[in-house]
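**Student:** heads up, no residue letters with this:
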């Protein structure tokens, strides 16, 4: 087996193992809310995913949905195949559980890392998930919006784990070129089994009604709607599917290889999510406004029951889906002043722009911290509105950092750009080296 195929098999193995426990999760609510929008541009550099594209570098002529190409090969004896991965991802019980989505994304984010199954990357969220999974920003974004809006903090808290740390990881990406190769399928016949890239595409957006649709039966059973209310609920479900299709259409079509193009990709993703909220809010407000007080109480009780179920599924040893919006920034997200100085050796002309970039990052972090809600919101319309406000703030933070980055990056030589892009991967490699030394020392 070639080294490349071994790497792809590793992705399949790690992600399947991460998703293998979905049956124990036993569901967790359907989904609504999608997104639309293509703003933000593509920035500098990047390699196309689409077959026949004109991307730069050695990653051209591939696509997120890829050539369906991985043969059923094992990374180790008894390892699941890519078909097993496809089966796991098709189970809506797994995808409807925030905890399982977190584990699936974590497995995919670290699939190319030696310590992917037991370690943790420096860009990890407080709940154990990852904002960046290879070239993809915000896996399962559609689900996270919906879970928070409909079910509340206990189920949808992953939404609030996104913030400045993800912008930082966009600036100083944890993945190098070789790491990103893990997320590309080899060429093969179109009739081959689903690939890891197919699964990455599903993390970006899925528009199937089984995935995107609201849990109509459960809501109807809880509130016993009148005819007018049932029609409004059907409209809300239809809008949610349309929004899901739009957010899928806004998924990136190329790998971003530079910091400017990564922030452009982030901006495009957030703009699509903002459009999703704008699309779903009127339908949700109309439906909720038609309910009487008793029906609203029943719907809120359904959300509380969902939160209790989610809490019961967590083991004492697992990390909770904690409310982490205003958590203190970890040391890993400190500005890499020394590394930038040593690697780039900025000139007197470049230094003011570098300082402006650092200041923009600090302001973005403060903006996002102060935008955290003071307490819980208890109704779906209020939660969806809060999600929209948070996304608006995140968009402004990204734009602010992106503007300063473009100004600074444009002054760099090719060598300086390469050195800048090497900061994040070097940190990832150093972390892996530290874990190896720790393992040898303590016999793990």
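**Tutor:** On my side now, so go ahead. Since the model is a prediction, treat every value here as computed from it, not as a measurement.

**Student:** from now on I want contacts and neighbour counts done on CA atoms only, so please keep to that.
**Tutor:** Will do.

**Student:** ok, now which ones touch residue 233?
**Tutor:** Taking Cα atoms under 8 Å, 6 or more residues apart in numbering as the contact definition, residue 233 lies against 216, 287.

**Student:** do you know how far it is from residue 335?
**Tutor:** 48 Å (Cα to Cα, to the nearest Å).

**Student:** cool, and residue 202?
**Tutor:** From residue 202 to residue 335 the distance is 33 Å (Cα to Cα).

**Student:** these two: who's more crowded?
**Tutor:** residue 202 (18 against 14; other Cα atoms under 10 Å).

**Student:** secondary structure element holding that one?
**Tutor:** Per DSSP states H and E: residue 202 is located in helix 196-204.

**Student:** run the chain-centre distance for the very next helix or strand once past that helix.
**Tutor:** Proceeding N to C from helix 196-204, the next assigned helix or strand is helix 209-212, under DSSP H and E. How far helix 209-212 lies from its chain's middle: 19 Å, per Cα atoms, centre = their mean, to the nearest Å.

**Student:** below is an additional structure, to be compared with the one above:
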């Protein structure tokens, strides 16, 4: 029988200092903080032991030699820990410098790409071939820009994991579309995003956008008028939701909250994040997009006769398509009367001049939303009576009306409804609630009663946005009557949100000095400061 091998027993070794740990770039902030805290704790403990040994006065040569040996051992451990600490701090500093340099270089590339896109968009080439070439180059530049912006967001997330502080303007730009109702719609193909931007930037009414084969978008301001096309939108969206941007209501919510703090165009909106000059540039240079220009004639039509021109309801087209019976014609006449009465409530909701103060802007929006809600309440009963009187065939012909935009097939409309339902209504809306309050605090430096009033404004804003989230439906109703009912709920939520914010905003604004009010009134221009 072969002898059993003798087991090898390792000799005990003295405990040694922990090995030097290098700071890995992808270690999370909590891990690095814990490691640094533990190392500092060991250093403090070793320093205390060294001081204790140094204070002792042992008797006898042997005791003194033992004390000296222990002191040297503790000093070596202390020096080793301090060297590792210095090395970690040096590595972290190098990471800070590297990430800061990368962030600056990437922002420079983004700025350059945005300028190229802006230049291409401003060009008007002649001929189909030149237009196709321009479109190809524009798509390429947009793809590069989108790639750089995604990489920038990854860099910022990495800096956050490391606990590093990124430049404020870069953080604001990269986080522009996060925490907002319209955040989901930034991920669509660039061509769709650019088309929406063009329609909004030019302030097109739905019918004007459709003539250019664009979906209608939410236009927040046309000159001094908030939601200029509200009269036609509440009807056109009711029947032809497929002809509107899927994110129409998401952008409406964002604009409604944004306008209070930022004015006509927020530098952080989802639309702004697709345009080179819509959010702060590197170096703090802020270029705000100008509101779409409006002529006195257009303003008069929007305010004085909203049931005429590009905002008129196509009741004659409905009559031709449906061919109502005598009983149905009476109901259609009642709908026409309701439409005219609804147009009347808009006449007093237009402002002659653009409000330059946050409280003034809020009240202008409240007047407009209130008028729109009144119009819906006037039209809804007449619309329900007329639509419910139609046969299935008539309803089908009614639903087939509308602009030649997009695919109207049931499958496509169902997909559009799913896209619109993915608005992220339940996600935190920090971009609407926290960001403006933080910027106000950074720009105005409120103290004492001002700070308390600002805190109350932040709470009221958060409650108002919660109400908007609650009115955000999980899907788009499939019938016109259902869609108009959903519109009414949304308008009621917007008005309720405004009523929550109004007293808190008035209170805070009243506490400000003249200089602070001037800064608050131009908060958008100071967004990159």
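**Tutor:** That came in fine, so what should we check first? What you see is a predicted model, and the numbers here were worked out from it, not measured in a lab.

**Student:** tell me how they score on TM after superposing.
**Tutor:** Here the TM-score of the superposed chains, computed with TM-score structural alignment, normalised by the length of structure 1 as the reference length, equals 0.57; 296 aligned residues with a Cα RMSD of 3.9 Å.

**Student:** what's the mean distance for the helix holding residue 202 of structure 1 versus structure 2?
**Tutor:** For helix 196-204 of structure 1, the mean deviation from structure 2 after alignment is 4.0 Å (mean Cα distance after the TM-score superposition for structure 1).

**Student:** could I get the full set of strands for the stretch 151-300 of structure 1?
**Tutor:** Per DSSP state E, counting those that start in this stretch, the stretch 151-300 of structure 1 carries strands over the ranges 254-255.

**Student:** if we can go back for a sec, please identify the buried residues of the helix holding residue 202 of structure 1?
**Tutor:** 196-204 (16 or more other Cα atoms under 10 Å).

**Student:** would you check which pair of the residues you listed lies furthest apart?
**Tutor:** Spatial extent of the buried residues of helix 196-204 of structure 1 (Cα to Cα) is set by the pair 196 and 204 at 12.7 Å.

**Student:** which position in structure 2 aligns with residue 284 of structure 1?
**Tutor:** Counting by TM-score structural alignment, residue 284 of structure 1 lines up with residue 383 in structure 2.

**Student:** run a quick neighbour tally on the residue nearest to its match when sequence neighbours are not counted.
**Tutor:** Spatial nearest neighbour of residue 383 of structure 2, excluding adjacent residues (Cα to Cα, 6 or more residues apart in numbering): residue 335 at 6.1 Å. Residues within reach of residue 335 of structure 2, counting by other Cα under 10 Å, total 22.

**Student:** which residue in structure 1 aligns with residue 335 of structure 2?
**Tutor:** Checking with TM-score structural alignment, residue 335 of structure 2 has residue 236 as its match.

**Student:** now do the same contact list for that match.
**Tutor:** 280, 283-284, 287.

**Student:** which one of those is nearest to residue 429 of structure 1?
**Tutor:** residue 280 (42.1 Å).

**Student:** for the closest one, give its distance to residue 414 of structure 1.
**Tutor:** According to Cα to Cα, residue 280 of structure 1 and residue 414 of structure 1 sit 44 Å apart.

**Student:** and the helices in the stretch 301-450 of structure 2?
**Tutor:** 315-322, 326-345, 358-389, 392-400, 410-421, 430-444, 449-470 (DSSP state H, counting those that start in this stretch).

**Student:** the first one vs structure 1, average distance?
**Tutor:** Compared with structure 1 after fitting, helix 315-322 of structure 2 has a mean deviation of 3.3 Å; criterion: mean Cα distance after the TM-score superposition for structure 1.

**Student:** next one: the second one
**Tutor:** After superposition onto structure 1, helix 326-345 of structure 2 sits on average 1.9 Å from its aligned residues (mean Cα distance after the TM-score superposition for structure 1).

**Student:** surely residue 232 of structure 2 is in a helix?
**Tutor:** Yes. Under DSSP: H, G, I helix; E, B strand; the rest coil, residue 232 of structure 2 falls within a helix.

**Student:** burial count for it?
**Tutor:** Residue 232 of structure 2, neighbours per other Cα under 10 Å, totals 22.

**Student:** who are the contact partners of it?
**Tutor:** 307, 311-313.

**Student:** can we see that at 6 Å?
**Tutor:** Residues in contact with residue 232 of structure 2 (Cα atoms under 6 Å, 6 or more residues apart in numbering) are residue 311.

**Student:** can you tell me how far residue 369 of structure 1 sits from residue 239 of structure 1?
**Tutor:** In terms of Cα to Cα, residue 369 of structure 1 sits 31 Å off from residue 239 of structure 1.

**Student:** give me the more crowded residue out of those two.
**Tutor:** residue 239 (25 against 17).

**Student:** spatially nearest residue to that one (excluding sequence neighbours)?
**Tutor:** Nearest non-adjacent residue to residue 239 of structure 1, counting by Cα to Cα, 6+ apart: residue 280, 6.3 Å away.
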